[in-house]
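>>> What follows is a protein structure lacking sequence information:
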């Protein structure tokens, strides 16, 4: 479970920092940096699992080398950041309990667009937090039981392994001696945690086609193996999913996974009260998206982060808030983590981006900071004589005594904004 994101020099982020809660909804207009934030998570995920060159292989076109580094308005090399760093704090389930990990990676730049840009590995590491600084626990409001469990997990890991960090390599072929058992374990835990950081960007057309691949895979980013995931769900999970589907799409009453043995393909049908069983080609985009998000949420093999971009896409405005409420209901909130750490492979967390005023209206009075505005701001860099547009995060909650004015958005401010937009407050 991600608890903190700090980014400098990557895309629209300069000196960016944001606390992350079990359910975090990122609100912002197009271009505010919502997709860039998910790109940062994907960049770390790919670098951890495939090395730097693997992360830049082209599988995600948004991670092209020329687009990674923050660029200011102006001319020449001086207006582009020469380095980027991404640092992410997290709580990870383990045999020791909820383990507090931090991963940090750095990348340097040679060349400036439109000229070819080359990247150089500046180093990276993962470590067990020393817990010397615990302000993040205070900001997130971690309960005492969880704090004690986090400290005990750290101690147990160190007692067993004698080390609390491991170096990340820029590529699989990077030189270096054999790692210690503790370092290998840390890297394995990190790889398992980051495996779910890929955003869900669903393609209804791909989901409508039968799937002929493995039923062992978790939901793919485009949702194309939805039918195989449905086939794998247990009867209990499928019943619960059907109940959620009926609440979101009242006419839907049941889901029937289908396997075509002759063709070796997975498929499914959805039953509607007045029209009976209906195959995917006849389902709306909104229905397909709801099915995929619920399937990913109920699939234990995908336990961890569910990152959804523009969660409102294809959904009727009246269903958006209810979908988020139902996904939010099953996140592993902080009081749950101490007891669940040894039972699960990943803590359930939801990060969703949106620019829907309907969803804003439904969540604006949540005082925890789960709703975060991502906004554009102008930044002047005297050293480079340039002005750039950067992303800043403003959580919706009451400001703390040590915060500057404008660092947060109050519920009353959001209410006035919604009223000015003509939005009915629920």
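In hand now; what should we look at? The model shown is predicted, which means the values in this text are computed figures rather than measured ones.
>>> from here on, contacts and neighbour counts on C-alpha atoms
Will do.
>>> Give me the three-state assignment for the residue nearest to residue 121 when sequence neighbours are not counted.
Leaving out its chain neighbours, the residue that sits closest to residue 121 by C-alpha to C-alpha, 6 or more residues apart in numbering is residue 107, at 4.9 Å. Following DSSP: H, G, I helix; E, B strand; the rest coil, we place residue 107 in the strand state.
>>> which of the residues in stretch 184-196 are buried?
185-187, 189-196 (16 or more other C-alpha atoms under 10 Å).
>>> Next: stretch 169-186.
169-171, 182-183, 185-186.
>>> what does it contact?
47, 50-54, 121, 123-124, 126-127, 161-167 (C-alpha atoms under 8 Å, 6 or more residues apart in numbering).
>>> Quick check: end-to-end length of that stretch?
Distance between the two ends of stretch 169-186: 13 Å, counting by C-alpha to C-alpha, to the nearest Å.
>>> same question, stretch 399-413
12 Å.
>>> For residue 313, see how far away the nearest residue to residue 204 once chain neighbours are set aside is.
Nearest-residue entry for residue 204: residue 285, 5.6 Å, with adjacent residues in sequence omitted and distances by C-alpha to C-alpha, 6+ apart. Residue 285 is 9 Å from residue 313, where distance means C-alpha to C-alpha.
>>> cool, and residue 253?
22 Å.
>>> Verify the contact between the residue nearest to residue 204 and residue 314 for me.
Yes: contact criterion C-alpha atoms under 8 Å: residue 285 and residue 314 qualify, at 5.7 Å.
>>> quick revisit: who has more neighbours out of residue 285 and residue 313?
Neighbour totals were compared for residue 285 and residue 313, and residue 285 leads with 20 against 15 (other C-alpha atoms under 10 Å).
>>> Distance check, the more buried one against residue 207.
Separation of residue 285 from residue 207 (C-alpha to C-alpha) stands at 10 Å.
>>> Please enumerate the shared neighbours of those two.
Counting by C-alpha under 8 Å, 6+ apart, nothing touches both residue 285 and residue 207.
>>> what helix or strand is the spatially closest residue to residue 259 that is not a sequence neighbour on?
Nearest residue to residue 259, sequence neighbours excluded (C-alpha to C-alpha, 6+ apart): residue 266, at 4.6 Å. Take DSSP states H and E as the rule and residue 266 turns out to sit in strand 265-272.
>>> another one to put next to it:
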């Protein structure tokens, strides 16, 4: 588990909701506009810190667009989180660190006012107030740009300081929002054989190479098991290199090899999801938005199994509108986090409880209760 808790204030749809406690598997449900995707966006902002938070914010309208709109004055946005990062030597148990960043919009540009990274006991590795920065290993304070994070400026790949280890872990978070399966997409048409073999690209474009690598590592058998459960006609999955491009093929009973160019959108999206969830070496956190898109409801039971299995190796943050997917977690309601708007129109969170739903679950599935409005997360 990478992010143990997340505390948001004055950012996007979050005025100041209670701290969000995260587990290995976290499935966010709620109506459109409730703030599910905004949780993912805040995590993506954290992931941008070791590279360029300024560039990331500018991609989405600039710093001012990220500030809570319920205040007449431009407020100061705040993200505070507890992270689990690997130890310096990679052999000891992982250690927990606390990270905090505050920023606002200064003449339409990003202005970071506070940044802090330290251990659970409160010992600081870095302390920043406006442009003044103190690093625990440095004798003197230094200055820093108002638009740059200390995790970007002071990370050093050759020196595993807490700053570097935190930056590295944040940088390895993966996001999957939309797999591209159109007629000209690399997912369907293939990709240059020299491309990256891992991890799966956010668009799914290197799917053929990822399948090839899974086959090479001997981990593709799990994928084949899931495909057989999806379709009894399935027999094999292969990749071929032709003209410098790698192409994906499926073989069904009684048929020859079917190229990805003639596979359905749903089949390709299912393969992309399995490539993510069955990855033997996932990042510390994988975020997936609406994995149900394009899939038959019966396939979602397999996605639920794969999510549960993947959560043993990595932390998952998933958004969904699918009651069929939520049904998969009837036996573990704690995996579900309900997102709603409160009276101030701020997003608030509520994790479901087995104990509180015990009697309901004797007669209904979790998806049933969601449709009936018994657990919230609806427009009613």
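Now that the structure is in, tell me what you want to look at. Just so it is clear, the structure is predicted and the values come from calculations on it, not from any experiment.
>>> Give me the TM-score for this pair.
The TM-score (TM-score structural alignment, normalised by the length of structure 2) is 0.79; 343 aligned residues with a C-alpha RMSD of 3.4 Å.
>>> can you pull out the helices in the stretch 201-350 of structure 1?
For the stretch 201-350 of structure 1, the helices defined by DSSP state H, counting those that start in this stretch occupy 204-208, 226-232, 235-248, 285-298, 317-329, 334-340.
>>> Not counting the last one itself, show me its contacts.
The reference is to helix 334-340 of structure 1. Under C-alpha under 8 Å, 6+ apart, the answer for helix 334-340 of structure 1 is 22, 93, 97-98, 142-143, 145-146, 149-150, 347.
>>> Show me how far that helix is from its chain's centre.
Using C-alpha atoms, centre = their mean, to the nearest Å, the distance from the centre of helix 334-340 of structure 1 to the centre of the chain it belongs to is 20 Å.
>>> re earlier: quick one: map the residue nearest to residue 121 of structure 1 onto structure 2.
When structure 2 is aligned by TM-score structural alignment, residue 107 of structure 1 is paired with residue 103.
>>> ditto for residue 241 of structure 1
Looks like residue 241 of structure 1 aligns to residue 223 there (TM-score structural alignment).
>>> Measure how buried that match is and give me the count.
That count, for residue 223 of structure 2 with other C-alpha under 10 Å as the rule, works out to 21.
>>> Would you mind confirming that it is in contact with residue 272?
No: with contact defined as C-alpha under 8 Å, residue 223 of structure 2 does not reach residue 272; the gap is 10.6 Å.
>>> With residue 225 of structure 2 as the reference, measure out to the residue lying closest to residue 174 of structure 2 once chain neighbours are set aside.
Of all residues not flanking residue 174 of structure 2 in the chain, residue 286 sits nearest, at 4.9 Å (C-alpha to C-alpha, 6+ apart). Using C-alpha to C-alpha, residue 286 of structure 2 is found at 22 Å from residue 225 of structure 2.
>>> More neighbours: which of the two?
residue 286 (21 against 13).
>>> Give the full set of residues in contact with the most centrally placed residue in structure 2.
Centroid-nearest residue in structure 2: residue 287, 1.6 Å away (criterion: C-alpha atoms, centre = their mean). With contact taken as C-alpha under 8 Å, 6+ apart, residue 287 of structure 2 is in contact with 40, 173-176, 316-318.
>>> Looking at those, which are in helices?
residue 40 (DSSP state H).
>>> Turn the contacts of residue 287 of structure 2 into TSV, including distance to residue 324 of structure 2 and neighbour count.
Formatted as TSV, these follow (distance: C-alpha to C-alpha, whole Å; neighbours: other C-alpha atoms under 10 Å):
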residue	distance to residue 324 of structure 2	neighbour count
40	22	20
173	27	20
174	25	21
175	22	21
176	20	20
316	18	26
317	18	22
318	14	26
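>>> which pair in the contacts of residue 287 of structure 2 spans the largest distance?
173 and 318 (13.2 Å; C-alpha to C-alpha).
>>> so of the helices of the stretch 201-350 of structure 1, which one's packed in deepest?
Compared across the helices of the stretch 201-350 of structure 1, helix 226-232 shows the largest average neighbour count, a mean of 25 (mean count of other C-alpha atoms under 10 Å).
>>> What range does it cover in structure 2?
Going by TM-score structural alignment: helix 226-232 of structure 1 matches residues 207-213.
>>> Now the matching stretch on structure 1. Mean distance?
Aligned to structure 1 and superposed, stretch 207-213 of structure 2 gives a mean residue distance of 1.5 Å (mean C-alpha distance after the TM-score superposition for structure 1).
>>> So the most far-flung residue of structure 2 relative to its centre versus residue 232 of structure 2, what's the distance?
Within structure 2, the residue lying farthest from the chain centre (C-alpha atoms, centre = their mean) is residue 254, at 39.3 Å. The gap separating residue 254 of structure 2 from residue 232 of structure 2 is 12 Å, by C-alpha to C-alpha.
>>> ditto for residue 121 of structure 2
According to C-alpha to C-alpha, residue 121 of structure 2 and residue 232 of structure 2 sit 55 Å apart.
>>> Please apply the same query to residue 43 of structure 2.
Taking C-alpha to C-alpha, one finds residue 43 of structure 2 at 39 Å from residue 232 of structure 2.
>>> And these two? Which one has more around it.
residue 43 (21 against 10).
>>> Aligned against structure 1, show me the partner of the more buried one.
Using TM-score structural alignment, residue 43 of structure 2 sits opposite residue 41 in structure 1.
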